[in-house]
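**Student:** Sharing a sequence plus its predicted fold:
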Amino acid sequence: MLNPRVIRLLLSIAILLVSGTVVAHPHVWIRFAARVQMQGTRVISIAEMWRFSEGFPVQLVGVDALPDNGPLDAKQTAIFREQAFSSLAGAQYFSHLFADGQALDFGDPTGFRVSVDHGKLVYTFVLPLKMPIDVKAHKVSLGIWDDSFFVDYEPDGANAVTIEGHAAATCTAKPFTDHAHPIFNGIVVPQAMAISC
């Protein structure tokens, strides 16, 4: 007779197979950096950089050739914005800013740029908050992830998230495991940053 723990494990695997979850996995890999723009103790915007893994299918976007290094021209940037960036608005550009556990809304992104750095595609842009949030009055956290895990986001180095702008000297960004917002049907627990002053 099988051990009850083994039976539970087999049942879990069967449920995952039936639901199709097991076949899902990242298809796009991005290393990110985020600069939390502050005025005093209020977060006003998030400036982000996404560095795609090599092999981003630029042909699907409709751009024939990219420079070896440097920024794309205005026409190519507009194509990327239309074909491979603006559609992410419904997902809040995979950027999750929470105040006391409630998701905050971003306005339209500004400063969208596309460049190539050592063969890798790079997006930079700024997400302004619709309403700035005071981190002294609320528990604030920032995470960058795709709930479906189709896109895998990883921090670009140990100091991928920084505080900038005219922040109070006491403001910090500290990493933590965000158990309150599991992704990929609860299988993956993302990393996030606690923003406080």
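**Tutor:** In hand now; what should we look at? Everything numeric here is computed off the predicted structure, so don't read it as measured data. Numbers count the residues shown, from 1 in each chain.
**Student:** Every contact and neighbour count from this point should use C-alpha atoms.
**Tutor:** OK.
**Student:** which residue is nearest the centroid of the protein?
**Tutor:** Residue closest to the mean C-alpha point of the chain, counted by Cα atoms, centre = their mean, is I144 at 2.7 Å.
**Student:** if I pick the spatially closest residue to it that is not a sequence neighbour, what's in contact with it?
**Tutor:** Nearest in space to I144, with sequence neighbours left out and distances taken as Cα to Cα, 6 or more residues apart in numbering, is S95 at 4.6 Å. Neighbouring residues of S95 by Cα atoms under 8 Å, 6 or more residues apart in numbering: 142-145.
**Student:** My guess is the residue nearest to the centre of the chain contacts M193. True?
**Tutor:** No: contact criterion Cα atoms under 8 Å: I144 and M193 do not qualify, at 9.5 Å.
**Student:** any common contacting residues for those two?
**Tutor:** Common contacts of I144 and M193 (Cα under 8 Å, 6+ apart): none found.
**Student:** on that earlier part again, now the residue nearest to the centre of the chain: how far from S87?
**Tutor:** Separation of I144 from S87 (Cα to Cα, to the nearest Å): 17 Å.
**Student:** Helices of this protein, start to end?
**Tutor:** Taking DSSP state H as the test, the helices found in the chain are 4-19, 58-61, 74-84.
**Student:** Highest mean neighbour count out of these?
**Tutor:** Greatest average neighbour count among the helices of the chain goes to helix 74-84 (a mean of 15), per mean count of other Cα atoms under 10 Å.
**Student:** And the contacts of it?
**Tutor:** Around helix 74-84, the neighbours that count as contacts under Cα under 8 Å, 6+ apart are 61-63, 112-114.
**Student:** so which of those is the most crowded?
**Tutor:** Among the contacts of helix 74-84, the one with the most neighbours (other Cα atoms under 10 Å) is V114, at 24 neighbours.
**Student:** Quick one: residues contacting that residue.
**Tutor:** Taking Cα under 8 Å, 6+ apart, we find V114 in contact with 71-72, 77, 80, 121-124.
**Student:** want to compare, so here's the second one:
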Amino acid sequence: MLASALPSAALAHPHGWIDLSVEVVTDADGNATALHQTWRMDPFYSLVVLEELSRGEEANLDEELDQLGHEIRDNVAAQHYFTEVRLNGERQALGEVTNYTALARNGRLHFMFRLPLAEPQPLEENELTYQVFDPTYYLEVVHEAEDNIIRDDALTLHGERECSLSVEPADPDPELIMRATMLDKDESGEPGLGRHFAETGVVACR
């Protein structure tokens, strides 16, 4: 879980969220090769973490953020980077994240990384979809939005290929919603719960 990479004080807030933006990266042939993701942590979560990292007279925030980024990468790697990618409904294997950074911007903690696909995947006449979610639903992941409207830059496509881009809202079963709301403040949902609350990014090039 991402929270395990953060200072213990952050655990006092059980239901944080991540504002997400994704760029689908393509190669010269128009094949999808990676998802460049930016996770913008919620203000309270960010405040607690940044205050923790700044403690001490000799604290170097840049160095602390570098270490935090490394810890977050290692922890979410065990959870497939919170990401599932499918091409025409078939789940795709992912590569290792080696390009990543953590930084503070306008009081918010950002974690940015390039998640490669194990093999380039053709977009022409295909539909690529992805979901980004915390499996235990400790953190909610939602695309960047203003006034509950998904921003145009929340999902972008690198390159000039003509494709339609959209973000489909989650549609969880009411029973699952009830189960999630009944979790105690120090509890996380069972593995897989977060998938039911995940938005779906769609890149359709048919």
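**Tutor:** Happy to help now that I have it. All of these numbers come straight from a predicted model, not from anything done at the bench.
**Student:** my guess is E199 of the second structure meets S166, correct?
**Tutor:** No: the criterion here is Cα under 8 Å, and E199 of the second structure misses it with S166 at 10.3 Å.
**Student:** any idea how far the alignment partner in the first structure of E84 of the second structure is from G107 of the first structure?
**Tutor:** Matched to the first structure by TM-score structural alignment, E84 of the second structure sits across from H96. Here H96 of the first structure is placed at a distance of 13 Å from G107 of the first structure (Cα to Cα).
**Student:** same question, G186 of the first structure
**Tutor:** As judged by Cα to Cα, G186 of the first structure and G107 of the first structure stand 28 Å apart.
**Student:** more crowded one of the two?
**Tutor:** With neighbours defined as other Cα under 10 Å, G186 of the first structure and G107 compare such that G107 has more, 14 against 11.
**Student:** The more buried one pairs with which position in the second structure?
**Tutor:** Looks like G107 of the first structure aligns to G95 there (TM-score structural alignment).
**Student:** neighbours around the residue lying closest to that match once chain neighbours are set aside, how many?
**Tutor:** Ranked by Cα to Cα, 6+ apart and with sequence neighbours excluded, the top spatial neighbour of G95 of the second structure is A118, at 4.6 Å. Neighbours of A118 of the second structure under the rule other Cα under 10 Å: 13.
**Student:** give the contact list for the equivalent of A118 of the second structure over in the first structure.
**Tutor:** Aligned counterpart of A118 of the second structure in the first structure: K130 (TM-score structural alignment). Contacts for K130 of the first structure (Cα under 8 Å, 6+ apart) come out as 105-107.
**Student:** so which of those comes closest to H179 of the first structure?
**Tutor:** Nearest to H179 of the first structure out of these is D105 (Cα to Cα; 21.1 Å).
**Student:** Look up how far D134 of the first structure lies from that closest one.
**Tutor:** Distance of D105 of the first structure to D134 of the first structure, given as Cα to Cα: 14 Å.
**Student:** what do you get for K120 of the first structure?
**Tutor:** For K120 of the first structure, the distance to D134 of the first structure (Cα to Cα) stands at 36 Å.
**Student:** what about the two, which has more around it?
**Tutor:** Taking neighbours as other Cα under 10 Å, K120 of the first structure and D134 compare with D134 leading, 19 against 15.
**Student:** Might you report the residue contacts of the more buried one?
**Tutor:** Residues in contact with D134 of the first structure (Cα under 8 Å, 6+ apart) are 41-43.
**Student:** Which residue in the first structure aligns with L157 of the second structure?
**Tutor:** With TM-score structural alignment as the criterion, L157 of the second structure lines up with I163 in the first structure.
**Student:** Run through who's touching stretch 29-39 of the first structure.
**Tutor:** By Cα under 8 Å, 6+ apart, the list of residues contacting stretch 29-39 of the first structure reads 43-53, 151-156, 160-168.
**Student:** Could you rerun that using 6 Å?
**Tutor:** By Cα atoms under 6 Å, 6 or more residues apart in numbering, the residues outside stretch 29-39 of the first structure that reach it are 43-53, 151-156, 160-167.
**Student:** And V24 of the second structure? What does it align with in the first structure?
**Tutor:** For V24 of the second structure, the aligned residue in the first structure is V36 (criterion: TM-score structural alignment).
**Student:** ok, its match - how many residues close by?
**Tutor:** 24.
**Student:** One more: the one 10 residues further on?
**Tutor:** By the measure other Cα under 10 Å, the count of residues near I46 of the first structure is 26.
**Student:** now D105 of the first structure
**Tutor:** When neighbours are counted by other Cα under 10 Å, D105 of the first structure registers 17.
**Student:** residues touching it, list them.
**Tutor:** D105 of the first structure neighbours (Cα under 6 Å, 6+ apart): K130.
**Student:** Could you measure from it over to L129 of the first structure?
**Tutor:** 6 Å.
**Student:** Give the closest residue to L129 of the first structure in space, chain neighbours not counted.
**Tutor:** Nearest residue to L129 of the first structure in three dimensions, chain neighbours excluded: F106, at 4.4 Å (Cα to Cα, 6+ apart).
**Student:** Next, the contact list for the one you found, please.
**Tutor:** Neighbouring residues of F106 of the first structure by Cα under 6 Å, 6+ apart: 128-130.
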